[in-house]
Each structure stands twice: as C-alpha cells, then as structure tokens.
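In: Sequence and predicted model, in that order:
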Amino acid sequence: MSEQSPASGPITDGPADPEHDSTATYALDRSYVASLTRRVLSTNGETHAVSSPIGRAPLAHIPQSSPADVAEAFARARRAQVAWAATSLDQRAAALLRLHDLLLDRQDELIDLVVWESGKARKDAYLEVAHLALTARYYARTAHEHLDPHRVGGMFPVLTRAEVHRVPQGVVGIISPWNYPLSMALCDGIPALLAGNAVVAKPDSQTMLTALLAVQLLDEAGFPPEVWQVVAGPGPEIGGAITAAADYVCFTGSTATGRLIARQCADRLIGCSLELGGKNPMLVLRDADVHRAAEGAVRGVFSNAGQLCVSTERLFVADQVYDRFVDAFVSRTQAMTLGASHDWSVDMGSLVSQAQLDKVTAHVQDAVAKGAHVLTGGRARPDLGPFVHEPTILEGVSADMQCFGEETFGPVVALYRFHSEDEAVERANDGAYGLNASIYTRDAARGRALARRIRCGTVNVNEAYGATFGSLGAPMGGMRESGMGRRQGAEGIRRYTEAQSVATQRLVPIAPLLGMSEETNARVMTVALRLLNKLGRA
C-alpha cells in the first residue's frame, strides 16, 4: 500500500478517542480495514480503537476475542492440523517460497501499514519485509535437512535399524509484540506450519492490521486458511486461554510475562520458547576502527527508536579510544533526521505510544536528576510527532539510576569507560539479562575469542546485531532472564516437533536366544560389546 494507494488516507490529527467521534478522519480506507479485521475470531461484538503514532490518526476498530473465541480458534486449528500434517513436506515448502515472493511483491503495502501502526522509520519497516522473506526462504530450502527422518546407529550393526522422526506438536500458540509487527507476527509461526502444526496467534493490539495482512498473504501463498487462526485482546484476558489450550507456546515480550507463561506451561507439562528483555552491551576495544564503531553504535542503539529486543543500551569503550569514539558517535547521532512519517529520508521514527514515551522520559529525567550528563538529545519532540523522542546519549550513569539496569526500550544509551578487557567482559555480563552483545575490534579472531566469554545468546563482532539476526541458520535467543529456547536455525523449527524414535530388530531378539541362560547371554553380550568397542563403533 504505497502512499498513492487508494487504501491510504491523509495523516490527520485525529481525536484521542476516535471510537466515540463519528467525525474522525481515518488514515486507512474503511473497506480495506474491514477486509483485514474479518480474520479475527470474535463473537462478542466488542472492539478496540487503535490510532497511529503518526499524528494520532485513527486507524481501526479491532474486534476483540473472548476466552470462548480462543477455545473455538483452537478447535478449528486442531481439525485443520490433521490434514495439514498429512500434506507432503515439499508442498508445505513450496507455499513458503510463494510467500517469499509475495512479501517482496507487496512490500510497499506492507511497509506503509507497518509505519502507520508503529510509527517507525520506513527503512526499519523495510527490514521487517526482508527478514521475513529471508526466514521463509531459509526454512523452505532447508526443510528436509531439519525434518526428514534420519538413521542413527542401532544397538547391533545390521540387526538393529533405528531412525528418528520429527512429529508435529499439534497446535502452537504464538503471542507476538508490537515492535516488529510484521516480522514477529510470522517469523516464529511459519516454521511451525512447515513442521506440520497449526497456529493460533495473538498479535499485539496496537499492530493487528499488519499481522492480519501477513495472514492474508499466507492464504494467497496457498496455506489452508484454517491452519492459522487469529484472536485479539488484552493478554491478561485471553493469554491464559491460549496457554491453557496450546500444545506449545511461543512468546516474545517482557520478562515478567514470560515468567508467568513459563509457570503456566510447566503446570501442563508443555514446552515453550520465550524471547524476553535485554540490557545489551557493546564493547569498543582499544584497536577498534572508531568511525566504523560509531556508525555501528548509531544503528545498534537507535534503529526502530531503540524499540528492538537486541538494541544496545550499554556502551563500554576502551580508555585509549574513548574521546575519539564519543566525538564520532555524538556527531553521527546529531546528524540523524527524525520524524513520524512515511518518508524514506527519516533516520529514526517515533516511539509507538504515550506509555513508551513516558518510560523513556522518566529514565532520562531520573538519570539527569541523579547526576548523569546528556551529551546529545534528552527530550521529547512533540513538534515532530506525539511520541517522538530525540536519540539520547548519557554519560555518568550510575547504579542508583533506573536506566542503569532496567531495560529502557527506547533511543537512550549510557556510555562507560573501561581500562581492561577483563573489566569490560565482567561489566557486560553484569545484571540479569543475556540477549545480545557486540564487539568492535580490528582483530576479528580476538573479537570471537572475547565473544565466547560474554553470557549472551548472540554476540556480533564488528556489527551491532544484524550479523547474527540476519544469519538464519544461526539460532537466536537469550540466556538467563532474557529467555529460553531459540528462533532461527534447526532449533527454531525443531522446537515445534517431538522427536520419535522407531527401531526395528531383525533375526534375533535383544534377549537370550531360545534355550540360552541369562548368564550365558551376559557373557555373549560382553564379548560383543568389547568387539564393537575395538571396531570403533559408537
């Protein structure tokens, strides 16, 4: 949906409560919105009004689901999953390849909708399209590698044939966040579909339209409509119904909610994967290319206005290059263009909501009140958009400040000097989180060695986060309170399956032959075991 599309409308200063104002000028064509929202399973007649971070323009009334609707969604998904699991793996993979092309063909429409709902810069919205297309292509091309039955060594060579099958979990419940409304809406679900599961998804209320357009593309790519059900509503009201009915749960969001979901899944003895919070460090070593590190820091800190789970919030810089790095980093940050619009020229877009703006503002004000210094930024910019906040660099942040250990999830970073690399690693590992880290150095081998000492699920050398996040064969997820389980790679699809071992025994039983005593059988077995060891068998 490009800006010239008839589905688009003007950016307006709509009322704060468009649900009760019939004169509100909507940003999107009503029939277009209706075509998307009819995919939400809702029977109670309730709706939730959503406005854009761009000028508070009204967007839609999203139908709301009840716990009974969630139960019905799972019932429909279960019926559809049986036939879908019987569909050949090649057919499922082919649908993913069609989705890949549809995402690229419809990228303008997708990008426009992402920007309307999230307020992010257009270039950041494009990266969602690219990441999702990469994910679809990767899993389609590697489907047999990850899911085909494979032979393993049997108890006795020739006599025992053993193989491992990947059996679908059944119906997967996916709860996705607002910060990456396209990528996160589907990137965890499409490997679940490829593995033969059905999905019941609950996208965040702020960004439902993007998620619903993505589901429409699934239909166009050839996935049966019933295998992906969509429900909508507040997590406290319907989240429990999802974890109570799912065979596996995938959640991306806060650590507090992740703990709750983990307890609920544990009670039912079902699996879950949780990508949670982070307070991600970047290390700039004494031999780093200062300008390359500064450029990487700008992307690592301010992409998507800092509303990225793997974004950098703590920046540790070696004494030897600290002053030069700070000069370069501040200069590059001050050169950024800000705004809340669909224009490609915007470097950093808006925060998503008043709640996010309030949190960012509170963290900055608390730090300044307790002695931190603002090197650049530090204030909201209502002249550019209702939720726009300047990219902010802080110096002198101490442990008594909120932004020291709490995740800000906004365009704010704290700078720290370090004297030795051991100290830098210790400080990077400080705290409860362990999601992403980055290291800048001219010695890549040294950077990789240092990376292995950092307790994070992903570590990038000479890149902020894109090297690991864009390498689809590499698992991505958190250590410690940053979560459990992994997306991407083999782990990202096999989490949606159960391993089933099937072994066939030939000619002789694994028991004493007819007439043989247990004692004699034990001696024969011992000879056989010694022989297999000498032959180097596993």
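Out: Okay, I see it.
In: only C-alpha atoms for contact and neighbour calcs from this point on.
Out: OK.
In: Which of the helices or strands spans residue 478?
Out: Under the criterion DSSP states H and E, no helix or strand holds residue 478.
In: I figured it hits residue 454, correct?
Out: No - using C-alpha atoms under 8 Å, residue 478 is not in contact with residue 454, being 11.9 Å away.
In: more crowded one of those two?
Out: Neighbour count, other C-alpha atoms under 10 Å: between residue 478 and residue 454, residue 478 has more, with 25 against 22.
In: Which parts of the stretch 51-200 of the chain are strands?
Out: 58-63, 150-152, 160-168, 171-175, 198-202 (DSSP state E, counting those that start in this stretch).
In: so which of those strands gets nearest residue 88?
Out: The minimum distance between residue 88 and these falls on strand 160-168, with 13.1 Å, by C-alpha to C-alpha.
In: Just the buried residues of that closest one, please?
Out: Using 16 or more other C-alpha atoms under 10 Å as the test for burial, strand 160-168 gives 160, 161, 162, 164, 165, 166, 167, 168.
In: Let me have the residues you listed in JSON lines, extended by distance to residue 77.
Out: As requested, the buried residues of strand 160-168 are exported to JSON lines (distance: C-alpha to C-alpha, whole Å):
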{"residue": "160", "distance to residue 77": "38"}
{"residue": "161", "distance to residue 77": "35"}
{"residue": "162", "distance to residue 77": "32"}
{"residue": "164", "distance to residue 77": "26"}
{"residue": "165", "distance to residue 77": "23"}
{"residue": "166", "distance to residue 77": "20"}
{"residue": "167", "distance to residue 77": "17"}
{"residue": "168", "distance to residue 77": "13"}
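In: out of those residues, who's nearest residue 105?
Out: The closest of those, once distances to residue 105 are taken by C-alpha to C-alpha, is residue 168, at 30.9 Å.
In: from what I can see the closest one touches residue 195, true?
Out: Yes - Residue 168 lies in contact with residue 195 (C-alpha under 8 Å); the separation is 6.0 Å.
In: Next, show the common contact partners of those two.
Out: Residues touching both residue 168 and residue 195 by C-alpha atoms under 8 Å, 6 or more residues apart in numbering: 85, 496, 497.
In: quick one, what contacts the last one?
Out: Yep, that's residue 497 we're talking about. Contacts for residue 497 (C-alpha under 8 Å, 6+ apart) come out as 166, 167, 168, 169, 195.
In: any chance of these in CSV, with distance to residue 474 too?
Out: Formatted as CSV, the contacts of residue 497 follow (distance: C-alpha to C-alpha, whole Å):
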residue, distance to residue 474
166, 20
167, 23
168, 22
169, 23
195, 18
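In: ok, and here's another one to check against it:
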Amino acid sequence: MPLPHRLEERPLPQDLLSELQQLSTNFATGSLDSSEHHAVNSPLFDEELGWVGTGTDADVDEAFLRARKAQKGWAELDVKDRVKIFRRFHRLVGKHRELLADFIQLETGKDRTAAYDEVLDVLNNARYHANIAPKLLPTVKRPGAFPLITSTSLQRLPKGVVGQISPWNYPLALGISDAIAALIAGNAVVAKPDWSTPFSNLISLRLLQEAGLPHDVLQIVTGSGEVVGGAISQKCDYLMFTGSTQTGKILGKTVGERLVGYSAELGGKNPMIIAPDADIEKHIDTIATACFSNSGQLCVSIERIYVPESIYDEFLRAFQRATESIVLGKGLNWGYTMGSLIGPEQLDRVQGLVDDARAKGATVLTGGKPRPDIGPYHFEPTVLTNVGADIKLATQEVFGPVVFVQRVRDIDEAIFLANETSYGLNASVFGKPETARDIAERIDAGGVTINDGYAATWASISTPLGGVKESGVARRHGEEGLTKYTEAKNISAQRIMPMRGPRWLPRRFYGSLMTAALRLGRFLRFLP
C-alpha cells in the first residue's frame, strides 16, 4: 500500500516491502501457504505499514531443521571466506543507509539521528567482527603442561544454532549486530524480532543474502514472544536475548534447565552523577541527549541524576533550558531531535508513572504530558524533582523521556544512591577527568561513561559491555562478544614420556620431581 504523502520524503519501494512480507512467511517460517498475517503499524500515522507472518511452534521447528542442515556446511567454510561475506554486507549497509534509516523511522517513530545510530552500529559490528575473527577463531597453540614433552592447542567450534530474541527499540542494531558475531563464528541463527518492528530485521536478511550468506543459515521467524520466543529458547544451542529483566529471568530458567549457554542484556535504572567540578555549560546538551535520545526508549538511557547541593540550582536551570530546547517531530527527515514513543501501551505506561509521581508530591519541572498535536504517541521530555522513595519511577524503569534530578550532600551520597538499586547496566559521570574516573570506578555497573551519556561506551566496541546484578549476564562486544558463540576445545598431546614420569621412576620421587620441574619452568618462564 502507498505510504501517506506527508511522509514520502523518500517513499519505500513497494516491491521491496512486498518482498520483505514474503520473507516473513516463506523463507523465515516455512509457512508457504500461511494465511495468518499480523499487521505492522507505524507510530507515525494511523494506517497499516505492512504485515508479517504469524509464526507457530511448527514454524520454529521448520526453521531449526533448515538451520541445522545449513550450519554444517557454513561451519566448514574457512573463516576468511565467511568474513568476505560480512565485508560485502558492510558495503551494502553503507550503500543502503538511507533506506535502512527510513525503515527504522517508520517502524519505531524515532528521530533520524537515532535511526542513523542503528545503521552505524551495524557497520561498526560488521567491521569489528570481520577484523578479529581471523585472529580469534583458528586453532592456536598454547603453552603445554611441560616444555618439550607436552603440546596443547585451543580449538574453537561453533555452538550450532544460536537463538536470538531482540526488542523493538533498536530493531536493526539489536536485531542484526549480535547475529553478525554468531554467524561469523560459524553458527546458524534462528531469530525472532519483536513483531511490531520486523522489517528492519528482514531487510538485513535480504542484504545478507545479497552479500552471499547461504540460504537458511539465518532464519527469521516473526510471531509472538510467548509462542515463537518460547519455542526458540527450547530448541537453541545458545540464546542471545535483549529485553526486560522479567522476561530475561523466564528465559534464563528455560535455558538453564537445558544447560544451554545464555547471554542477556536486560533492564536498567541508570544513574548520572554531576561532580562539583563539572563544566555544566559545556556538557548540558550532551546530558540532555543521555536522557532523551530515542525518547528515552533504550536500556542505557539515564533516568536519574544526582547533583551535589553546591551546584544543584545552577545545574537545574541549565538542564531545564536544554530539555525545553529539544524539538519534537515526525517524518523521514532530520528536522527534529526527538520522535515518538513506540505505541499506545508505552504512552500509557509513561503517562501513568508521571501521574503517579505528581500525585505523590513530585514536581514536574518541565514536560509531563503527551503531544497529540505532533503525533499519536509523542510525549514531552520530562524533568521531575522532589521524587520520594514511595514514587514508582524512583526505582522502576520508565523506558521513556522522563528523568528525575535529586539534590545530594556530596559525591559519597551520590555514589551510594547510584548503587542503591537492583540494576547495574549503565551509568554516567560528568566532571574533570581525574574526579570523574575516581567516581566511575566506585559505581556498580557494567559500563560507566565519563562526560557522555552512553554513546562512547557503547561505540567502543573492542571492550565487552553488559550488565551486572539484574541487568544481565555475559557480554556483547569485544573478543568475548564473538567467542561466547563458540565452544573451546583443549587438544593436548604428550610426547617422550607420560605425565607421571617413566615407569622406572620410583613413585615416592614423583611429587618432589614435579614440584621442582614447575619451579624451574616458572624461573625459565616456560610456563605461565
């Protein structure tokens, strides 16, 4: 169907949209004759964007059957040949960046900058994993138990078929970046995107096919989390999940009972600390971006800010001014800085939490209401003060454009309050480098960003990133983000004589001899 004219700065090719709809039923689920369709609606307008197939248990079974057959040949390819495909994919993503950003905006309603963040993330991941895979995946020699008589090597084998369940808030970045690492490692992948945002995943599949990825190595099954997500968790050899802590616990129990590996990035209630020596005027726009990028709908978004009383009033004035300068809008263009919430349920959640805070005595410094004059699910960037412990959003993740600012006596109190949570995903510190680093090292979080909200930490892809406490397990990014999708095999060979010495050696001398040999090895640096 044609898109509304007011959004057609760059209309999507209708034949491509039709092809992606067919991918969701034919290639992905195997339901060649399926008439079960699920409507996909855009937050930007009241008309249907398109549809995808409604996956079933049988569709997931079929996807795994195909994936397991394809994975064997895929794993047998030399890693350098697999890497070539992802270098071509990297070029295709760059070539089609505008089209990808269009899809992201139409599916999520986010602003163009946030949409481009997703495109850049996929480019970053494709480049990084293509560069490190030839170094990490081939079999390598390691120091043996004893020089000369023991040799050992590390072999990395793919897990098999990796299951992936990704959310709606970053459908391209979280839908394909993790899959890139799993695929380069030699796995097949069966993925379930959130079915409110499936097309970003499906166009990635289309580009991967064009780059040369063999058919059936990546399967995308669209459907509900309960049916399709549950079935994937019951069949995969490893599970990658990004989403809520509540769902993450359920999936963790499922894969744990199967003794299957699991990586999860979950919820957060991310704090920011403003040090007394922070340059507020220099950083205030960055601080606002840390809170309101993508309308606050990202796991690493800042939701609470702790400010020492010596600079509290100055900070609050500057932060209110920066927040009120944010431009709300919609459309496939760069003309605004904050877009829409994903849909009516998210709008109701955000409004409900703000109303609860206001009713219990919190002060709405700015914002606090929806903006139907701009779009059906737009909500103003909102700053609260005087948020008491009995207010829900004091501890609950809002996942929307709402942040509260709290006055503290000093940095010690700020750090205590920042850590006083069951979450530990992301944190941010603003201040002079030495001051900020000292604070950062005392915060309980998987990532802490100094003088930025989260972008520097997220984009520093060579370092592993994830959550502690109830914010997740395992890591994406870094070498670990690739090797987690492999099984490490130790292959060791003994030469000349057995580990316990020759037959003629009296047993009573064995312990003394081995101890002396270990000391000598350390002295000569033969052993680690």
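Out: Sure thing, it's come through. The model shown is predicted, which means the values in this text are computed figures rather than measured ones.
In: For the residue nearest to the spatial centre of structure 1, which residues are in contact?
Out: In structure 1, the residue lying closest to the centroid (C-alpha atoms, centre = their mean) is residue 184, at 5.1 Å. Residues counted as contacts of residue 184 of structure 1 (C-alpha under 8 Å, 6+ apart) are 176, 177.
In: can you tell me which helix in structure 2 is longest?
Out: helix 112-136 (DSSP state H).
In: In structure 1, what residue corresponds to residue 224 of structure 2?
Out: If you follow residue 224 of structure 2 across to structure 1 using TM-score structural alignment, you land on residue 234.
In: repeat for residue 159 of structure 2
Out: For residue 159 of structure 2, the aligned position in structure 1 is residue 169, judged by TM-score structural alignment.
In: How about that match: what's its closest non-neighbour residue?
Out: Spatially, and ignoring its direct neighbours in sequence, residue 169 of structure 1 is nearest to residue 497 (5.0 Å; C-alpha to C-alpha, 6 or more residues apart in numbering).
In: Looking at structure 2, name the residue matched to the one you found.
Out: Counting by TM-score structural alignment, the partner of residue 497 of structure 1 is residue 486.
In: Please apply the same query to residue 436 of structure 1.
Out: Structural alignment places residue 436 of structure 1 opposite residue 426 in structure 2 (criterion: TM-score structural alignment).
In: ok, now residue 78 of structure 1?
Out: Checking with TM-score structural alignment, residue 78 of structure 1 has residue 68 as its match.
In: what's the spacing between the residue nearest to residue 139 of structure 1 when sequence neighbours are not counted and residue 473 of structure 1?
Out: Nearest residue to residue 139 of structure 1, sequence neighbours excluded (C-alpha to C-alpha, 6+ apart): residue 191, at 6.6 Å. For residue 191 of structure 1, the distance to residue 473 of structure 1 equals 13 Å [C-alpha to C-alpha, to the nearest Å].
In: More neighbours: which of these two?
Out: residue 191 (28 against 18).
In: ok, now which ones touch the aligned partner of the more buried one in structure 2?
Out: With TM-score structural alignment defining the correspondence, residue 191 of structure 1 maps onto residue 181 in structure 2. Residues in contact with residue 181 of structure 2, defined by C-alpha under 8 Å, 6+ apart, are 125, 129, 481, 482, 485.
In: for residue 75 of structure 1, what are its contacts?
Out: Contacts of residue 75 of structure 1 (C-alpha under 8 Å, 6+ apart): none.
In: what about the residue of structure 1 positioned farthest from its centre, is that helix, strand or coil?
Out: Relative to the centre of structure 1, the most outlying C-alpha is that of residue 515, 61.0 Å out, by C-alpha atoms, centre = their mean. Of the three states, residue 515 of structure 1 takes coil under DSSP: H, G, I helix; E, B strand; the rest coil.
In: rewinding a little: measure the match of residue 497 of structure 1 to residue 48 of structure 2 for me?
Out: 41 Å.
In: For burial, what's the neighbour tally of the alignment partner in structure 1 of residue 90 of structure 2?
Out: For residue 90 of structure 2, the aligned position in structure 1 is residue 100, judged by TM-score structural alignment. Using other C-alpha under 10 Å, residue 100 of structure 1 has 23 neighbouring residues.
In: Touching, residue 100 of structure 1 and residue 137? I think so.
Out: Yes - at 6.2 Å, residue 100 of structure 1 counts as touching residue 137 under the criterion of C-alpha under 8 Å.
In: hang on, the earlier thing: reformat the shared contacts of residue 168 and residue 195 of structure 1 as JSON lines; add distance to residue 523 of structure 1.
Out: Below are these laid out as JSON lines (distance: C-alpha to C-alpha, whole Å):
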{"residue": "85", "distance to residue 523 of structure 1": "46"}
{"residue": "496", "distance to residue 523 of structure 1": "43"}
{"residue": "497", "distance to residue 523 of structure 1": "40"}
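In: if we can go back for a sec, the match of residue 436 of structure 1 and residue 447 touch, don't they?
Out: Yes - here residue 426 of structure 2 reaches residue 447: they are 4.9 Å apart, a contact under C-alpha under 8 Å.
In: quick one: which of these two has more around it?
Out: More crowded of residue 426 of structure 2 and residue 447, by other C-alpha under 10 Å: residue 426, with 31 against 22.
In: if I pick that one, what's in contact with it?
Out: If you count contacts by C-alpha under 8 Å, 6+ apart, then residue 426 of structure 2 has 268, 270, 271, 300, 301, 445, 446, 447, 448, 449, 454, 467 around it.
In: Closest to residue 61 of structure 2 out of these?
Out: Nearest to residue 61 of structure 2 among those, counting by C-alpha to C-alpha, is residue 467 at 31.5 Å.
In: What residue in structure 1 is paired with that closest one?
Out: Match for residue 467 of structure 2 (TM-score structural alignment): residue 478.
In: just residue 196 of structure 2 next, same as before
Out: Residue 196 of structure 2 maps onto residue 206 in structure 1, by TM-score structural alignment.
In: what's near enough to touch that match?
Out: Counting by C-alpha under 8 Å, 6+ apart, residue 206 of structure 1 has contacts 50, 51, 117, 118, 178.
In: let's see it at 10 Å
Out: 48-53, 59-60, 62, 117-118, 177-179, 181, 352-353 (C-alpha atoms under 10 Å, 6 or more residues apart in numbering).
In: and if you look at residue 429 of structure 1?
Out: So residue 429 of structure 1 contacts 279, 280, 281, 423, 437, 453, 454, 455, 456 (C-alpha under 10 Å, 6+ apart).
In: Distance-wise, check the first one relative to residue 307 of structure 1.
Out: With distances defined as C-alpha to C-alpha, the gap from residue 279 of structure 1 to residue 307 of structure 1 amounts to 12 Å.
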